[in-house]
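Participant: missing the sequence, but the structure's below:
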């Protein structure tokens, strides 16, 4: 193994003062062997946290996002996890279960939105009657419940296939769940915000933060478009068999 590695950072995670950094260490290697994952102590010379990054105006520090610079940062070669070129392997090992964790949290967020929406509709009067008595609300509420339960079952099926067949074989249904869950949660939370009126978009309720978090999860661990591509490719492969 080389004593010095030139790294182009791909992504970064911090845990207990240690960065888990993945970056390209060999541009000439096969596609999935170019990245390595390296441990970097936060106090290493050359590491600078320039500024926290707000997401839709929310500050999630210390667990949120930040702009970080690395200027001639040097760490021991032994800080490479598993070995040079195995960063993609490590990342893929956690992405399947990680995506499913996101889906589970989105189910919970949507369920919370449903509860808040119903409580508001039962307590708020508009145009002479409770919001819950308006036919348009009842129709939208029912549709939200249907979509939530459909997505819950999809996530449960993805979890079962992940347990029984592993990450690689379950990648299709994991991709389906990862697309369906945030889009469903956004729809439910948007409806809950609408029922709450101005309070829904303020910080007086949790709805705006829940919505912002759900929106980021259409990007985290792969954007919708990547997962849709995976689903489509698997369908086409089955058709060719």
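Facilitator: Received the coordinates, thanks. Keep in mind that this is a model prediction, so the values were computed, not measured.
Participant: only C-alpha atoms from now on, for both contacts and neighbour counts.
Facilitator: Will do.
Participant: chain neighbours aside, what residue packs nearest to residue 75?
Facilitator: Spatially, and ignoring its direct neighbours in sequence, residue 75 is nearest to residue 40 (6.7 Å; C-alpha to C-alpha, 6 or more residues apart in numbering).
Participant: longest helix in this structure, by number of residues?
Facilitator: helix 87-123 (DSSP state H).
Participant: residues in contact with whichever helix or strand comes after it?
Facilitator: Note on helix 87-123: by DSSP states H and E, the next helix or strand toward the C-terminus is strand 125-126. Residues outside strand 125-126 that contact it (C-alpha atoms under 8 Å, 6 or more residues apart in numbering) are residue 131.
Participant: and strand 125-126, how far out from the chain middle?
Facilitator: Relative to its chain's centre, strand 125-126 lies at 37 Å (C-alpha atoms, centre = their mean, to the nearest Å).
Participant: same deal with stretch 120-138?
Facilitator: 34 Å.
Participant: buried residues of it, list them for me.
Facilitator: 120, 121, 131, 132, 137 (16 or more other C-alpha atoms under 10 Å).
Participant: endpoint to endpoint, stretch 42-59 covers what distance?
Facilitator: 20 Å (C-alpha to C-alpha, to the nearest Å).
Participant: residues touching it, excluding its own?
Facilitator: 17-19, 60-61, 64-75, 209, 212.
Participant: for that stretch, buried residues please.
Facilitator: 42, 47.
Participant: equivalent analysis for stretch 184-196, please.
Facilitator: In stretch 184-196, counting by 16+ other C-alpha under 10 Å, buried: 184, 185, 186, 187, 188, 189, 190, 191, 192, 193, 195, 196.
Participant: can you pull the buried residues of the longest helix of the chain?
Facilitator: Those would be 87-88, 90-91, 95-97, 99-100, 102-104, 106-107, 109-114, 116-118, 120-121, for helix 87-123 by 16+ other C-alpha under 10 Å.
Participant: do stretch 10-30 as well
Facilitator: So for stretch 10-30, counting by 16+ other C-alpha under 10 Å, buried means 12, 14, 19, 20, 21, 22, 23, 24, 25, 26.
Participant: against that first model, consider the following:
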């Protein structure tokens, strides 16, 4: 692979770096101030709308979607360094560019598997940033690390599907702009093939029987900026059969297709989070004195910064290789690398942010710096999109098969 960025990537990187300096970083404090004055903490601060308008004006919009008909038409390799930059401000930058999860994965699903009517009704307003969405798969009653465990029922009743079940940690669902759920449940719970029992249906938020019950906290945070992580109950919620995405029994395959790009996008942004932590660590080290000399002259601090730099450079190369493979041989051909980065990146970035917190002392766990928030986000990604142990199991089995 060629490690140099092509001309289009360089152009977009320059624009995005300037956008971050001129608009995103200054808006971080503004967004917090505005949110405190909102009638509901789940409402969107006005500055977010201003950022979205400016990003769209500059052509920094829908960069994640490789389908040129709907998105920017970038390859994964072109998008990787851009997603990394947005990771430096994970609560604002991805949303400003209409590149925030779970909308990105949902738009990919709709672009790949939805019919024309579904794309017209839901994909187009999502692409325009007019609405938000949620992906309802995880359940509290079962080990959702194994997606075949889900118990939500999707039963056919004439020309309708009736959905009954309870989901939780449904990201974005507390945001009042979240208008549509992609719900995964079982249409054939007794089917012989456990990976053909599941289907996905589109369920509008205002469907009778749909209740967004509460926001689930993450390390004590309600995560207002991402629209929360809600518990959602579907109590005989009824939608037309035309709301089925793809075919009955295709839900598991659609979920796997959705999660592959999502995993690499998370890893791209995690590298940006690590870069922000290293920057904060260095600034703190040169501005603080302890025991008669600057922290920047303490040997242990040298070790932390050097180790962080080596780790980030290594992770970046692995992520870029994975992106290149996804572009050249497809997601299946990059399966080993996708799992590798999903295992390696969150845990390594958690370690870097942890050292940055340590260097900041009490400030590191306070609201005056973004480090505690970054830590919570990075640590959560050791669970989200499949916990580390699931990927380790699959990766090890693939390696062992070579010798069996």
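Facilitator: Happy to help now that I have it. The model shown is predicted, which means the values in this text are computed figures rather than measured ones.
Participant: TM-score for the pair, please.
Facilitator: The TM-score (TM-score structural alignment, normalised by the length of structure 1) is 0.94; 240 aligned residues with a C-alpha RMSD of 1.8 Å.
Participant: just the helices in the stretch 201-350 of structure 2 please.
Facilitator: 251-287, 299-333, 335-360 (DSSP state H, counting those that start in this stretch).
Participant: onto which residues of structure 1 does the last one map?
Facilitator: With TM-score structural alignment applied, helix 335-360 of structure 2 matches the range 171-196 in structure 1.
Participant: distance from that stretch to structure 2 after superposition?
Facilitator: Stretch 171-196 of structure 1: mean distance to aligned residues in structure 2 after superposition is 0.5 Å, counting by mean C-alpha distance after the TM-score superposition for structure 1.
Participant: tell me how far that stretch lies from the chain's centre.
Facilitator: 12 Å.
Participant: swap in stretch 193-213 of structure 1?
Facilitator: The answer for stretch 193-213 of structure 1 is 20 Å, by C-alpha atoms, centre = their mean.
Participant: start and end of it, how far apart?
Facilitator: Using C-alpha to C-alpha, the two ends of stretch 193-213 of structure 1 sit 14 Å apart.
Participant: and it, which residues are buried?
Facilitator: So stretch 193-213 of structure 1, judged by 16+ other C-alpha under 10 Å, has buried residues 193, 195-196, 200-201, 206-213.
Participant: could the residues you listed go into CSV alongside distance to residue 147 of structure 1?
Facilitator: As requested, the buried residues of stretch 193-213 of structure 1 are exported to CSV (distance: C-alpha to C-alpha, whole Å):
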residue, distance to residue 147 of structure 1
193, 17
195, 18
196, 21
200, 21
201, 23
206, 21
207, 18
208, 20
209, 21
210, 18
211, 16
212, 20
213, 19
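Participant: about what we covered before: so which of the contacts of stretch 42-59 of structure 1 belong to strands?
Facilitator: If you go by DSSP state E, these have 18, 19, 65, 66, 67, 68, 69, 70 in strands.
Participant: ok, of those, which come out buried?
Facilitator: The buried subset of these (16+ other C-alpha under 10 Å) comprises 19, 65, 66.
Participant: what residues are up against the residue mapped onto the second one from structure 2?
Facilitator: Meaning residue 65 of structure 1. Matched to structure 2 by TM-score structural alignment, residue 65 of structure 1 sits across from residue 229. By C-alpha under 8 Å, 6+ apart, the contact list for residue 229 of structure 2 reads 168, 169, 170, 171, 172, 173, 174, 215, 216, 217, 222, 223.
Participant: how about the secondary structure of the third one?
Facilitator: This points to residue 170 of structure 2. strand (DSSP: H, G, I helix; E, B strand; the rest coil).
Participant: what about it, distance to residue 160 of structure 2?
Facilitator: Residue 170 of structure 2 is 24 Å from residue 160 of structure 2, by C-alpha to C-alpha.
Participant: with the second one instead?
Facilitator: Residue 169 of structure 2 sits 27 Å away from residue 160 of structure 2, taking C-alpha to C-alpha as the criterion.
Participant: those two - which one has more neighbours?
Facilitator: More crowded of residue 169 of structure 2 and residue 160, by other C-alpha atoms under 10 Å: residue 169, with 23 against 17.
Participant: correct me if wrong: the more buried one contacts residue 233.
Facilitator: No: Residue 169 of structure 2 is not in contact with residue 233 according to C-alpha atoms under 8 Å; the separation is 11.7 Å.
Participant: just to revisit the earlier point, which other helices and strands does the longest helix of structure 1 contact?
Facilitator: strand 35-41, strand 129-130, helix 135-165, helix 171-196, helix 207-216 (3 or more C-alpha pairs under 8 Å, 6 or more residues apart in numbering; DSSP states H and E).
Participant: what sits against residue 218 of structure 1?
Facilitator: Residue 218 of structure 1 neighbours (C-alpha under 8 Å, 6+ apart): 178, 179, 182, 183, 224.
Participant: do that again at 7 Å, thanks
Facilitator: Applying C-alpha atoms under 7 Å, 6 or more residues apart in numbering, we find residue 218 of structure 1 in contact with 182, 224.
Participant: so the corresponding residue of structure 2 for it, which of the three states?
Facilitator: Structural correspondence for residue 218 of structure 1 with respect to structure 2 (TM-score structural alignment): residue 382. Recorded secondary structure, residue 382 of structure 2: coil (three-state DSSP).
Participant: tabulate the contacts of residue 229 of structure 2 in CSV, adding columns for distance to residue 320 of structure 2.
Facilitator: Listed next are these as CSV, based on distance: C-alpha to C-alpha, whole Å:
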residue, distance to residue 320 of structure 2
168, 32
169, 29
170, 29
171, 27
172, 28
173, 32
174, 34
215, 35
216, 33
217, 33
222, 32
223, 29
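Participant: so which of those hold up in structure 1?
Facilitator: Retained in structure 1 by both residues aligned by TM-score structural alignment, their matches' C-alpha atoms under 8 Å are the following of the contacts of residue 229 of structure 2: 215, 216, 217, 223.
Participant: and these as JSON lines, adding distance to residue 156 of structure 2?
Facilitator: Below are those laid out as JSON lines (distance: C-alpha to C-alpha, whole Å):
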{"residue": "215", "distance to residue 156 of structure 2": "30"}
{"residue": "216", "distance to residue 156 of structure 2": "31"}
{"residue": "217", "distance to residue 156 of structure 2": "34"}
{"residue": "223", "distance to residue 156 of structure 2": "36"}
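Participant: take those residues and keep only those in strands.
Facilitator: Filtering these for strands - DSSP E - leaves residue 215.
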